[in-house]
Each structure stands twice: as structure tokens, then as C-alpha cells.
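K.L.:
With the sequence up front, the predicted model follows.
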Amino acid sequence: MNGASRQAMAAACDRLDALTDSTGADPAVLADELASVTALLDREVALRRVLTDPSQPGEAKAELTGRLLGSQVGGATVDLVSGMVRSRWSAPRDLVDAVERLADIADLTAAERAGTLDAVEDELFRFSRIVATSVELRSVLGSKEQGNTAREAKGRLVSELLHRQAQDVTQRLVVRLVERPRGRSLEAGLTALSVLAADRRNRSVAVVTSAVPLSDRQRERLGEALGKLYGRQIQLNLDVDPGVLGGISVRIGDELINGTIADRLDEVSRRMSG
């Protein structure tokens, strides 16, 4: 998001925090209702255009939101979405993305309240690794087959895979992602959820790949070094890949810090061939 949409998103996040902190609104209920609003806006192109039309008064758009949603979701969700449509958005699609992100944040807030946010972060990462290494699972869950039956089948498969193996919040997040990917790959969606979970704790996520498991001391030293480098706490998501041959590879967002033997051999090979 850029410009006006970024500001509108920040304001919506503040309102969500205020709702869950001061009014006692159930974040899990908010998440479910916001997800249903996301589905509505994603489906109704004309509606989201009307609700983001800068030529229309904000109050008129808020009143329309109340009439449309009042019988479908609770008052807290209506108030939250009404506040969002009063804001200015750079593109209609940004409003849909923002409502979807608020649904995910609300679920992560529920995990935070339950003291399970760390577990959810770890489970999202572990599931992403399973998907990355299973062509069959990635093909099934990432298929572009349309229709409620296909979506529900993928949701059931995720529920079966994660049943008793993951937190309820993790299951809800992943089921929503596979049922309504909204143009994203499964891997990209899982990465975005992991980053959002880390942001909830004001941390960045570093995906660390090493040839052998790191010791507790090595993890501690690496976390401290990255924290000093980036000026904030870093969440380490650890993966083991014998193919790196030695050293470690660290990815934070789009930035790659590569110190593996395999990478050095590739560099030598490139120089020799050049």
C-alpha cells in the first residue's frame, strides 16, 4: 500500500487495537466477521468502488456500510469498517486487503491474549516448510480450482493436517488462506502471515537456513548480532538444509545474507566460467 492507503491502514489498526483493548471485544469474533466482510468486498467489485469513491462523502459511505452489514455482523465490526470507508484509499482493492489484514491481526491478538503467539509464529513457519518440501501438498492446496466445494475441501484438508498439531488460531489463519488466497501463492501467503505475527510483537522475521541444527548458544549469538544490525528484535525461524554444505543463509524480507559454502563454490564457479 502507498500514500493514502498506508495512512488509512495505520488508522484502522489503531481502531482495532482500541476496540480489543478498551471495549473487551472478542478478537476471535472480530476476525471471523472481518473475514466475511473481506469475502463480500472481494466478490462485489462495484461495492468496493462505491465505498472508496473519493467524490462521495465519508458519512454517506459509512451509513451505506451500516445498512449493508448491520444484520450480518456485530456492532464492533460495523463501527470498524465504517471508520475505514470514511478514510481515503488509493485504490479500491486496498480496502479489501486492509480488511483482510485486520482479520488476521484480530486472530493474532486472540493468540497474544491467550499467550500462544510464539507458538502460532512457529507453527506458521513449520507449515510453510512442509508445504515447500511437498510438491503434492502444494499442488492440492494451491490449485486454482474455483467454487465453494473446492475451497471447502482444501479447508477441510488443512483442518485435518493441523488437528491437535497446532493452535486454533493457526488453523483458522491457514484455512482462510487456502480457501480464499485472493491471487497469492500459498507460500507467499504463509510468509505474509509469519511477518504479521512477528510485527505483532514488534519483531522482524529472519529465515535462517543451515547445514546442521544450530545450538542454543549459536541461536542466541545470531539473534543478538542481527538485532544489533537491524536495531530491533529479530525472530529466528530455523530450517536445516544439508545442501548448503556449511555456514548459514539468513533472509530478512527481501534481503539475503548468504555465508554458505555452497554459495562460495557457486561464486568460484561463476568467476572461473567468466
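P.N.:
Sure, I can see it. Residues are numbered from 1 along each chain as shown.
K.L.:
C-alpha only now, for contacts and for neighbours.
P.N.:
Fine.
K.L.:
got the contact list for Val169?
P.N.:
Applying Cα atoms under 8 Å, 6 or more residues apart in numbering, we find Val169 in contact with 107-108, 110-111, 120.
K.L.:
at 10 Å instead, please
P.N.:
Shown in contact with Val169 (Cα atoms under 10 Å, 6 or more residues apart in numbering): 28, 104, 106-111, 116-117, 119-120, 175.
K.L.:
and of those, the nearest to Lys228?
P.N.:
Leu117 (23.7 Å; Cα to Cα).
K.L.:
Burial check on the closest one, number of neighbours?
P.N.:
23 (other Cα atoms under 10 Å).
K.L.:
For the contacts of Val169, please prepare a markdown table with the additional fields secondary structure and distance to Pro92.
P.N.:
What follows is the contacts of Val169, written out as a markdown table (DSSP: H, G, I helix; E, B strand; the rest coil; distance: Cα to Cα, whole Å):
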| residue | secondary structure | distance to Pro92 |
| --- | --- | --- |
| Ala28 | helix | 26 |
| Asp104 | helix | 20 |
| Ala106 | helix | 22 |
| Asp107 | helix | 24 |
| Leu108 | helix | 25 |
| Thr109 | helix | 26 |
| Ala110 | helix | 28 |
| Ala111 | helix | 30 |
| Thr116 | coil | 34 |
| Leu117 | helix | 31 |
| Ala119 | helix | 34 |
| Val120 | helix | 31 |
| Val175 | helix | 25 |
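K.L.:
Next up, a structure to set beside the first:
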Amino acid sequence: MRDRGVETRYARALMLAAREAGELDGVAESFVGVVAALGQNPALVAFLEGPQVAHDEKTALVRQLFTGRVEATLLHFLLLLIDKNRVQHVADIQREFAAMVEESQGLSRATVVTAVPLPEDLERDLAARLEKLTGRRLLLTKTVDPSVLGGVRVTMGDRVIDGTVRTNLDKLRAQLFRTNVR
């Protein structure tokens, strides 16, 4: 099992530094772009993680690539990851950081699964009800899965509200098999 302590510590440090610099939203947006760029360039990641490459070469390349393109706070953070040999954790740190930013802004993520796309009015109604239930603003991710047959399944963190036809049929089937018929 992976220790998430590294990601949490570094994400928290970036959060505090970005907030103090007044760059929280910009850093959050730029960090997504940096991770996407690294994900699209495995050779760059190998270069930055490689022990055979001198530290000064790594920092020079990061400065060349990102100076003027990302906030100073994020640039310094990326250089810190190189200094501490933590580049391999950058994507996990970014995910943890994004979650912390959303939390600080009173946002939560929810995944909504339906058999067919929801009409806009039902989607707005569902979002409003979920926001009232949680007391938070929600960022909805919608997924269509015909196997649920009908209804809605909502996942928010470790909480699941499952009102799908598939789940109800499965419960009914299990109940029928448990019932002794004589």
C-alpha cells in the first residue's frame, strides 16, 4: 500500500504558499497544465527523475520551460520537488492539491450515473437537491451507463446513493433466493 503522506505534506505546503502569495486559483490551474505536459512527455519525466542527470541541468530545464508560463510559487515548488527527488510524486501531489483547493472553496465532487443522459432541468434539480443535502457546492461528473437500466447512482467521496433499477433488481433477486418457499 502506498503512503500518501508525501503527497499530502507537499500539497499542503503548496496550498499555504499559493494562498499567502494570492495565487491559489492560478497555481491550481497551472499545476493541472504542468502535470498534463509531463504526462504527454515521458522523456521529460525520465530526464527530471533520472539520477544520471545533474541537478543543475534539471533545474535549468524547468526554469527554461516554465518561467513566465506558471506562477512563481509553482515554479519554486517544482524546483523544490527536484531538490527533494520527489518529481515522481508530482501527479499525485497535484490531485491532492486540487482536492484541498476545492475543499477550501466549499466545493465537493459528485459522480452521477444514469442509463441515459439527464435532461438539463432534471440535472439542475438533482444538483440543487444534492447541494442542499451536503451543504456544499458540487462539481458534477455525469456518466451514462446503460447497464443501470434506469434511476440514478450518485457517488460523493465514500458516500453512495444508489437508486438504480439494476441495484433494486439485484436486491429483489437476493431477497427471493433467501426466502424459503414451501
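P.N.:
Okay, I see it. Every value quoted in this text rests on a predicted model; they were computed, and no experiment measured them.
K.L.:
Which positions within stretch 156-171 of structure 2 qualify as buried?
P.N.:
Buried positions in stretch 156-171 of structure 2, judged by neighbour count with 16 or more other Cα atoms under 10 Å: 156, 162, 164-167.
K.L.:
of the contacts of Val169 of structure 1, closest to Arg217 of structure 1?
P.N.:
Ranked by distance to Arg217 of structure 1 (Cα to Cα), the contacts of Val169 of structure 1 are led by Ala119 at 20.9 Å.
K.L.:
among the buried residues of stretch 156-171 of structure 2, which are in strands?
P.N.:
Assigned to strands by DSSP state E, the following of the buried residues of stretch 156-171 of structure 2 qualify: 156, 162.
K.L.:
which element is the residue nearest to the spatial centre of structure 2 on?
P.N.:
By Cα atoms, centre = their mean, structure 2 has its centre lying nearest to Arg95, at 4.6 Å. Element membership for Arg95 of structure 2, per DSSP states H and E: helix 90-104.
K.L.:
Pull out the buried residues from stretch 28-45 of structure 2.
P.N.:
For stretch 28-45 of structure 2, by 16+ other Cα under 10 Å, it's 28, 30-31, 34-35, 38, 44.
K.L.:
Give me the residues contacting it.
P.N.:
If you take Cα under 10 Å, 6+ apart as the criterion, stretch 28-45 of structure 2 is touched by 14-15, 18, 24-25, 27, 46, 48-50, 58, 61-62, 65-66, 69-71, 74-75, 78, 87-88, 90-95, 97-98, 101-102.
K.L.:
If any of those are buried, give me the PyMOL selection for them.
P.N.:
To isolate the buried members of these in PyMOL, using 16+ other Cα under 10 Å:
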select buried, resi 14+15+18+24+27+48+49+58+62+66+70+71+74+75+78+87+90+91+92+93+94+95+97+98+101+102
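K.L.:
before we move on, the earlier item: possible to save the buried residues of stretch 28-45 of structure 2 as CSV with distance to Arg173 of structure 2?
P.N.:
Putting those into CSV (distance: Cα to Cα, whole Å) gives the following:
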residue, distance to Arg173 of structure 2
Ala28, 47
Ser30, 50
Phe31, 48
Val34, 49
Val35, 46
Leu38, 48
Leu44, 53
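K.L.:
of all these, which comes closest to Leu122 of structure 2?
P.N.:
Using Cα to Cα, the buried residues of stretch 28-45 of structure 2 come closest to Leu122 of structure 2 at Ala28, 30.7 Å.
K.L.:
where's the closest one, which helix or strand?
P.N.:
Per DSSP H and E: helix 24-39 holds Ala28 of structure 2.
K.L.:
okay, that helix sits on what stretch of structure 1?
P.N.:
Counting by TM-score structural alignment, helix 24-39 of structure 2 falls onto residues 27-42 of structure 1.
K.L.:
on that earlier part again, tell me what angle the helix holding Ala28 of structure 2 forms with helix 90-104.
P.N.:
160 degrees (axes from the mean of the first three to the mean of the last three Cα atoms, to 10 degrees).
K.L.:
between the very next helix or strand once past helix 24-39 of structure 2 and helix 24-39, how big is the angle?
P.N.:
Per DSSP H and E, the first helix or strand lying C-terminal to helix 24-39 of structure 2 is helix 42-49. Between helix 42-49 of structure 2 and helix 24-39, the angle comes out at 110 degrees (the same axes, to 10 degrees).
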